Every structure is written in C-alpha cells, then in structure tokens.
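Undergrad: Everything below, folded, please.
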Amino acid sequence: MSLLKVAIQSAGYEKKKEIIQNINFTIKKGELVGLIGPNGAGKSTTIKSLLGLMEFLDGEISYINDINYSYLPERPIFYDELTLWEHLDFVAAVEGLEEKVFKEKANTLLDKYKLSEHAHENPTKYSKGMQQKAMLVLAMITNPLLYIIDEPFMGLDPNAMKLFLESIEMERNRGAGILMSTHVLDTAEKICDRFLMIHDGHLVAKGTIEDIRRQCQLPNGSLYDCFHMLAEGAENEK
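TA: This is a model prediction of the structure:
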C-alpha cells in the first residue's frame, strides 16, 4: 500500500525558475527509501514540496487518507521558552492524544534515549546530540505512519546512531514508511530498501541497490560508486 505518491513536474520558489523537475516516486508501508544527492541537488526542495512549503509546484503529491506523518528537519528546532516535556505536551494536545497513553509513550521514549533527567530542561541548551535525540522523541510520540527525515545522523555519536537505527527498524516493523535524505551512503546502502538519486534537480536513478547497479553497469559497485558514476554521467550530458 502506498502511503505517499509523488508526481512533481516542476517546483521552485518562482514560476519558470524550477529547482527540481520530473520527480516521481512512492513510499509504501514498512519501507525505508533513501533520498541521495550532493548539496544543491534538489533534495531539500523535494522535501519542502512534500511539506507544502514551496511557492510554486506543478504536479501532484498524494498522501493516503487521514495519514499522520512526522518531519525531522536537518537542524533541530525548538521553542525557546519551553522545556522538552512542555514540547511533548504541546504536541500531544495538538494531536489530541489521550493523556495516559501520551505519558506512557513519552516516558518510554525519554528513558530509551536517556533524556528522562533532562525532560524539564530547555532543549535549546542541550548538546547537539541531545537535541537530535529530542527531535526523534518528538517525532515518534504520535506513532506516525510516515516519517520524512532530513540528514538524521548529524550530531549523533555511535551509540545514539545505533539506537536511532533500531528505532526506525521498529517503526518499519509497525508498518511506518520512511523517506530519509542522507549523505551517509555506506549506512544508507545497508538499511534502505530503495533509493532515489537526485542530481541537478532531476531524478537520475531509482530502485533497489541491484537496480542501481544495473543502471550503472557496476554489478559489484557500492552505492557510493554508483552515485558518482551517475552524477558524472549527468554532468557529461549537459
């Protein structure tokens, strides 16, 4: 079942000044799709298009009926005057979560990410790694059916990264779909079901790692090898 269907003909901040063109893909229940590309390729524009933040968009973005999704930005964002617990309480109120269920879920996540002792502190004062973990807790509190994640590994130490990977695997097993933008290609190759490779605003390849290897004619190539071959090929075609 497709949780999200994307058919973007073009999108940008102004009409006739498109940043991305011909971006088409789906996200299904329980799958993790990696959004891959260099800086400036159009990954952020693609994500902003999904979130309805682009001023100009020609195409169609369709979410399954009544889906709830969570967005994890590349850089953590918090309200200056709220503690982490108050952030969680605010999200619960907006989403209409039952108080007992909310508190049980919140305490479980805070304990799992070792943030229980800091729940009543202002997250703007946290370390970078703690802020990333706080954002994950806020994203997971509503049990979303779809995650849109932008560069999740920034600021995470190895233990926190392991915990994050275990968490998203648990969410996938629950049936959640995940679109994850990342530059960490070796990790992406190990955990993603499919890939979307964007270069210069265009989708230059998509599919499983086997699909990508066939397109590149690199039967034993790594995701890193394939990406650079496709990127160089796109540059040469200009």
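Undergrad: going forward, measure contacts between C-alpha atoms and count neighbours the same way
TA: Will do.
Undergrad: Was I right to think residue 234 contacts residue 198?
TA: No: counting by CA atoms under 8 Å, residue 234 stays clear of residue 198, with 10.2 Å between them.
Undergrad: Would you map the helices across the chain?
TA: 43-50, 84-95, 99-112, 128-140, 158-174, 185-191, 209-216, 223-236 (DSSP state H).
Undergrad: Those helices into a markdown table, with extra columns for distance to residue 70 and mean neighbour count?
TA: Formatted as a markdown table, the helices of the chain follow (distance: least, CA to CA, whole Å; neighbours: other CA atoms under 10 Å):
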| stretch | distance to residue 70 | mean neighbour count |
| --- | --- | --- |
| helix 43-50 | 12 | 21 |
| helix 84-95 | 11 | 18 |
| helix 99-112 | 16 | 16 |
| helix 128-140 | 5 | 22 |
| helix 158-174 | 12 | 15 |
| helix 185-191 | 20 | 15 |
| helix 209-216 | 26 | 18 |
| helix 223-236 | 27 | 16 |
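Undergrad: Pull the contacting residues for the residue nearest to residue 189 when sequence neighbours are not counted.
TA: Nearest non-adjacent residue to residue 189, counting by CA to CA, 6 or more residues apart in numbering: residue 223, 6.1 Å away. Each residue near residue 223 by CA atoms under 8 Å, 6 or more residues apart in numbering is listed here: 185, 186, 189, 209, 212.
Undergrad: One more sequence to fold, the one below, so I can look at both together:
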Amino acid sequence: MESLLAVEELTGGYSRQKPVLHQLSFDVREGEMIGLIGLNGAGKSTTIKHILGLLQPHSGSIRLQGRRLDEDPTAYRRTYAYVPESPLLYEELTVKEHLAMAAMAYGIEEAAFEERAEELLEEFQMSVYANRLSAHLSKGMKQKVMIMSAFLVRPRLYIIDEPFLGLDPLGIRSLLELMVKVKNSGAAILISSHILSTIEKYGDRFLLLHGGVLTAAGDMDALRSQAGMPGASLDDVFCHLVSPNGCKS
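TA: Take a look at the predicted model:
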C-alpha cells in the first residue's frame, strides 16, 4: 500500500533545549487505521501537532502525499481533517453553519454539502439540533459537530485525538462505523486513544510512544512478539512495554 503520511526521524517539541519527541519514523498508508497509543505525556499530542503544522520539527521531515507543509500549505492541509480531543466551536454559529464552513474550506460544492450534511446529522442524531447555536450544545454534541465536520469533507487522512470522550453509546457506534466505511474506501486514519480494547479491535497497526520514543510498532502479532507475549491483548502488551512491573489488575 502507498504511504500517505511519512514521518522520518522526527525530533521536536516546544523547546529545542528539551525536545519531547526523539527521532520518530513511521508511515500511515491508504486504507488502514493506525492506533497511536501511550501514557499521558508520552508525546502523542505533540506528534499530532507536528503533523498538523502547529509545531515545526527540530529535525526530520513530515510529508503528506509526498509534500511538506512548506512546499504547498493549502494542498497539504486539504489532505487531512482533524478531530481534536476538546471540541472548539464558534458560539455564534449553528451546527449546520459549522458544517457549511468546513465545506467551504475544502471546496465542497453546495449539492454535495447538503447531501452529506443531511446524512451525517441523521447518523449522529443531530438533525433536530441543526439550527441550534453551538453555545447551547452539550460537550458531547459539540464533539459530534467536530466529527461531522471532519467526515463531511472526506479527506485522504483523518487525524482523530481521543474521540470517544463525551460521546454517548450511539455516537461511539456511529463514529466507529464511519471510520470503517472511510477506511474501506481507501482513506487513512491516525487515531489516538486510551480505549485500547476498541483500538485493538479496529486498528490495523499500532504506534506505542513512551517518553517521546517509538517503543514498539506494527500489527498485533508484531507487538506481541516485541513484548514476548503471544496471544496477549493490546492492553496487556501495552502495560508490559511501558511499565517495568507490568500493570496490576
């Protein structure tokens, strides 16, 4: 499969004197879901911020479809859609207006926007709230707006950070079904989550960050081999690799 995102020898963070990330190298290929996992402070969000272009690498490179951000910022940014851990909305805009704004940013035609918006509003049980101002939405509803905005534009790469926080069970189910659908259509997904049982079930490969270093990478068989734990769950493998004594139940 072709590499859509290529991260090579990435060292970075907020300060050159104290980098958070140390020589990370990995790729994300078309038609696969990659789980980015690690303890709090491991560097997951910092990695995502570098991919988004919010932080500049100290060294190394990040390429989307073979291009760096500085080579063609517009084309680079239109390759991905981002769902942050904490929803960020404009209080004076309605749900539908947020979706329309996302469509305009990605050059989606009006007819396609209306069809996609209607489908997503129905899927996430948000049709009745389409004209409600975001200031009057619950946190879970705001998260749904962020998710719908990302899936409306149908990018090549979805970057999703802790998406299950605040979602109701039906919202979680809708999100998982959509991720499977877009993956099967050839899009790629990079998802960061602490819900390891879900990541294990839906992910194709996994990147385990620990102390800003890529400690383990690969599919479940590869991670089990690296941990010396044949047949173990992702949760058990994770605990073994990040804790000297493993995790106590």
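Undergrad: before we move on, back to that, using TSV, lay out the helices of the first structure together with distance to residue 59 of the first structure.
TA: What follows is those, written out as TSV (distance: least, CA to CA, whole Å):
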stretch	distance to residue 59 of the first structure
helix 43-50	10
helix 84-95	29
helix 99-112	37
helix 128-140	27
helix 158-174	28
helix 185-191	28
helix 209-216	25
helix 223-236	23
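Undergrad: What's the match for residue 145 of the second structure in the first structure?
TA: Structural alignment (TM-score structural alignment) places residue 145 of the second structure against residue 134 in the first structure.
Undergrad: you'd agree its match is up against residue 84?
TA: Yes: counting by CA under 8 Å, residue 134 of the first structure does reach residue 84; the two are 7.4 Å apart.
Undergrad: who touches both of those two?
TA: Joint contacts of residue 134 of the first structure and residue 84 (CA under 8 Å, 6+ apart) are residue 123.
Undergrad: Which residue would you name as the spatial centre of the first structure?
TA: Closest residue to the average C-alpha location of the first structure: residue 149 at 1.6 Å, with CA atoms, centre = their mean.
Undergrad: and that residue, what pairs with it in the second structure?
TA: By TM-score structural alignment, residue 149 of the first structure lines up with residue 160.
Undergrad: Alignment lookup: residue 198 of the first structure to the second structure.
TA: So, by TM-score structural alignment, residue 198 of the first structure is matched to residue 209.
Undergrad: Now its match: closest residue in space, sequence neighbours ignored.
TA: Using CA to CA, 6+ apart, the closest residue to residue 209 of the second structure is residue 38 (5.0 Å).
Undergrad: what about that neighbour, how many neighbours?
TA: Neighbours of residue 38 of the second structure under the rule other CA atoms under 10 Å: 24.
Undergrad: What residues does it make contact with?
TA: 44, 194, 208, 209, 210, 238.
Undergrad: same check, this time on residue 123 of the first structure
TA: Residue 123 of the first structure touches 78, 82, 83, 84, 130, 131, 134, counting by CA under 8 Å, 6+ apart.
Undergrad: Thank you kindly, that will do.
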